[in-house]
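[1] Okay, predicted coordinates and the sequence, questions at the end:
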Amino acid sequence: MSGARDTDPILRFHGAAHGVTGSCYEIETPYSRILIDCGLFQGSKSERELNYGAFPFPPEAIDAVILTHAHIDHSGLLPKLVKQGFSGPIHTTRATIDLCSVMLPDAAHIQEMEVEQLNRRNARRGRPPVEPIYIQKDAAACMALFRALEYGEWTEVAQGLRARFWNAGHLLGSASVELEIDRHDAPLRIMFSGDVGPGHKLLQTDPEGPAGVDYLICESTYGDRDRPDVSPQQRRSQLGDIVRGAAEAGGPLIIPSFAVERTQELLVDLYLLMQAGEVPTAPVFVDSPLATRASAIFERHADEIEQANVLREALKSKELRFTETVEQSKAINRLTGFFVVIAASGMCDAGRIRHHLKANLWRRNATVMMAGYQAQGSLGRILLDGARRVRIQGEEVEVKARISQFDLYSGHADAGELVAWVEARRPVQQGVFLTHGEEEGLGGLSQRLRGLIPGDRILMPGLDDAFRLTPGGSVPVELNEPRRLRPEKIARLDWHNDLSKLLLDINEAVSAAADERGRAAVIRRMRRALENKDA
């Protein structure tokens, strides 16, 4: 019996566990070890620091990687994996390879640039320099390992492991992964959802997948909510309301957006609205070199996407301006009146969007529209939660701009669509693992699935949890090492968020004092609190 158990594969959850970033799953069999995804952590500083730490496995021991899609929270640590010793193949779709060829070097460039800026500040503060997670040469070395797979084509990815891709409907080239693992009797079948797209997505077909698997690993980003059932025309009409409101305010419309697909969808709808005269014609700046290169890739893969002709027209619109250099980016904020800026990152935690927010959040005539999910601890979530002041790149900025969320461009299925996707995979013989969701999403989807899957077979693993996949169900594996991050620190505001808010509150309290004597009294109280911190 113990020998039979030794042959059962082990599934480990190294990311996207009670959070929505850092997607990474490990499958270990007696003959092979593979990863499904190897993504970057985003959100609070505590979570982002995981990107700098050691992997919870030896990279050189991994035989292969299967990549579901190009988004950085699924692909962004692949160059680090290669830098630290991985040399096997990275299997993914051809479109994902093309997107990664611009996204991973861009991620490396952003790290190099932001670390250089941080090290200048650290030098002034007498702090030691830090190193980027990886640099552009690591991204280039990583790209040499990519191998293209077609949808529906079975491929042996490692000894005793076969995989085939199904269109996930989430992003150009996105895939759900069906995995077969050799056993002494019948193969074990595992389905990884990847990120499941919603129905009626502008540029993608509806998600697909097989029926009848042993285990299902399903995302739950929007597992607790149902979006309104709107047509593309209705979504465009609602976008038009926001655009007209921004134009009437007489200031810019700033849209933090993922550079790949979300930006292209927005460009199509803005183009159609302006062409129809439903919103004022104005310059639309795509301030993201990555989005510029990604748009060219979308054109190359036009036969794989819907609305390809309209996308081509939008990309040639006379209102559209792509910016490349930092100088061009800064020049945008010298403009007055109404214009549109689309810039990454989508959660406002990196890239040029922070420059635009710093330049415009304090303006009453500015509008900021969040076009996607904002992870807990990210600047985007903090703004949506109503912060009156924020700190950006070490500077305090008052928030007077109008902040709104427009979630109808989401690349993720909502709760009803996720339940329908799981139902179409039945029978699920052994169990469902819910991942890639915060507490509300996980709990909401778990409740909704109880009519389809027995409650004791719906699991919500934590970071670094491991399970032996036996013929009779999953069995938890005792952890040999402490968790890299305690569960209560995932998808939560952390000490860095608290410190930023404290500094803002102190400045506000000092500024609100009536005179110099009152300001001195506030400072004395703060000093006494610090001196008595151990009391």
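    On my side now, so go ahead.
[2] Every contact and neighbour count from this point should use C-alpha atoms.
    Will do.
[3] burial of the residue nearest to residue 269 when sequence neighbours are not counted, as a residue count?
    Excluding the flanking residues, the one nearest residue 269 by Cα to Cα, 6 or more residues apart in numbering is residue 236, at 6.0 Å. Around residue 236 there are 19 other residues, counting by other Cα atoms under 10 Å.
[4] Could you do residue 14 as well?
    By the measure other Cα under 10 Å, the count of residues near residue 14 is 26.
[5] Run through the residues that contact it.
    Neighbouring residues of residue 14 by Cα atoms under 8 Å, 6 or more residues apart in numbering: 22-26, 56, 463-465.
[6] Comparison target below:
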Amino acid sequence: MSTLTFQGAVGEVTGSRYLIEVEGEGDGEDRVYRILLECGLHQGGKEADEANEAPFGALAKQLDAVVISHGHLDHAGLLPKLVREGYSGPIYCTRGTRDLLEIMLEDAAFIQAKDVEWENKWRKRNDKPLIEPLYELKDVERTLRLCKSQSYGQPVQLPGGVTLVFRDAGHILGSALVELAIPSGGQVKRLVFSGDLGNPSSVLMKDPEKLYEADLVLMESTYGDRDHRPLEETLEEFAQVLEEAHADGGNVLIPAFAVGRTQEILYHLGVLYHQGRLRQQMVFLDSPMAIKVTELYHRARKNLDAEDLKVLNIAASGDVSRYLPVLRMTRTVEESMAINRIHGGAIIIAGAGMCTGGRIVHHFRYNIEKSSTRLVIVGFQAGGTLGRQLVDGAERVRVLGHDLQVKAQVHTIGGFSAHAGQSQLIGWAGAFRNQPRFYLVHGEPASQEALKAALGETGVEAEIPAFGDRIVL
């Protein structure tokens, strides 16, 4: 019988990892094939760091294949570590995911190198043992060479007689629902993994595909306890925050989720600009990675929602300046530092999305103690992150060695989420026929319990697995 073991993203949103073991024949004798579904980075605090540092052990060399749903680091950010520890087999993903991984994993390796360099300077001074990064650029390069890109709807044969098909998840560029047909006990069992299910209200992405046949479904539950506000109300609130910031003479800080969210925010700023409602005359995209991703979205615009692109007449052109002329892309450190001389009237979109590092924390240092500043949170903030502290109303925060008083007005605008809300998750789950087994992953406990109860009211029974749980397919 084939089995699935939950190795990550259980009881938490990040760190996606599921091990599938398939009994089959190889070289004339019975053997077990091992397929790793996702290889994600844990995000948020010391426990996450410890989980990321834990070695894969023998698994790295035992695996026959890896399957990745999309390019966000919490789903794919440990791939180079897996390769560093000995994995050399195929990594299956969509073309969009492959292109995003090149940007995101290289950026992650660069940040780790800088962090380790600073940490080891302190350790040398204090006679402490030196540390190493999770992986380096050479590991990323080896990882990218292992990637095998597949189109949506194209069946692919994996080791052990498993068949893989990707479907459009509507979350970010290249994001996929994962369908796996797995031999088990003389039958073929169909496993469906939602990955991150997209929000149909979001712009740029197509709606998530609905599937109808499965024996077992792994479904994300990030926003399982609530629905997002209607997009119209969200945009009106966003516009009002920008208007108030302009009236108060302050800057607007938006922590940038480089993939998906940043491009959506730029789109809406473009709409406001052409409506004559964007009073700010300076919009900075202060994230080298987000700039690269934005340029990738433009190159891959044929895969985006054509109706959304028509709104700004950008279907035929990849030139961002056509729809947001006040946008300035700051690639260098010097350009980023120069923004701190601007004391009002600017919108600053900077990484990282959960405020765990990057350029946004430097802008905090110069802006967060001003009551005229608006901090706009447009994405999920994991427990243990600086972003979560700010959302939860922290009055003081520690930033770059400085104890700062939070005087900025913090606005959480959840309607921009690229994740499905509770009703959308229930609707997607309800399309399956014949009552497959549901397991809720990628959610904090309260969200999962709320979604489990809501699903139960519609006749869908779901379970909440724990780390290390192993089930028979």
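    Great, that's in hand. What you see is a predicted model, and the numbers here were worked out from it, not measured in a lab.
[7] hmm, back to that, mind telling me what element the residue nearest to residue 269 of structure 1 is part of?
    helix 232-249 (DSSP states H and E).
[8] So which elements touch that helix?
    When contacts are defined as 3 or more Cα pairs under 8 Å, 6 or more residues apart in numbering; DSSP states H and E, helix 232-249 of structure 1 packs onto strand 253-256, helix 262-275.
[9] And the strands in the stretch 301-450 of structure 1, which stretches?
    Ranges of strands in the stretch 301-450 of structure 1, per DSSP state E, counting those that start in this stretch, are 320-322, 340-343, 367-370, 389-392, 395-398, 402-405, 428-435.
[10] Nearest to residue 12 of structure 1 among these would be which one?
    Residue 12 of structure 1 sits nearest to strand 428-435 of all these, at 11.1 Å, using Cα to Cα.
[11] Which other helices and strands does the closest one contact?
    Counting contacts by 3+ Cα pairs under 8 Å, 6+ apart, strand 428-435 of structure 1 packs against strand 213-219, helix 439-449, strand 458-459, strand 473-476.
[12] how about the helix holding residue 236 of structure 1: buried residues?
    Across helix 232-249 of structure 1, burial judged by 16 or more other Cα atoms under 10 Å covers 235-237, 239-240, 242-247, 249.
[13] do the same with stretch 93-106 of structure 2
    For stretch 93-106 of structure 2, a neighbour-count test (16+ other Cα under 10 Å) marks 93-101, 103-106 as buried.
[14] Tell me which entries of those lie within helices.
    By the criterion of DSSP state H, membership of those in helices covers 95-101, 103-106.
[15] from those residues, which is closest to residue 146 of structure 2?
    The closest of these, once distances to residue 146 of structure 2 are taken by Cα to Cα, is residue 98, at 10.1 Å.
[16] Would you write a PyMOL line that selects the buried entries of the contacts of residue 14 of structure 1?
    To isolate the buried members of the contacts of residue 14 of structure 1 in PyMOL, using 16+ other Cα under 10 Å:
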select buried, resi 22+23+24+25+26+463+464+465
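[17] Distance to residue 366 of structure 1 added to the contacts of residue 14 of structure 1, as JSON lines?
    Shown next, in JSON lines, are these (distance: Cα to Cα, whole Å):
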{"residue": "22", "distance to residue 366 of structure 1": "33"}
{"residue": "23", "distance to residue 366 of structure 1": "35"}
{"residue": "24", "distance to residue 366 of structure 1": "38"}
{"residue": "25", "distance to residue 366 of structure 1": "41"}
{"residue": "26", "distance to residue 366 of structure 1": "45"}
{"residue": "56", "distance to residue 366 of structure 1": "44"}
{"residue": "463", "distance to residue 366 of structure 1": "39"}
{"residue": "464", "distance to residue 366 of structure 1": "43"}
{"residue": "465", "distance to residue 366 of structure 1": "45"}
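[18] Tell me which residue is most central in structure 1.
    residue 73 (4.5 Å; Cα atoms, centre = their mean).
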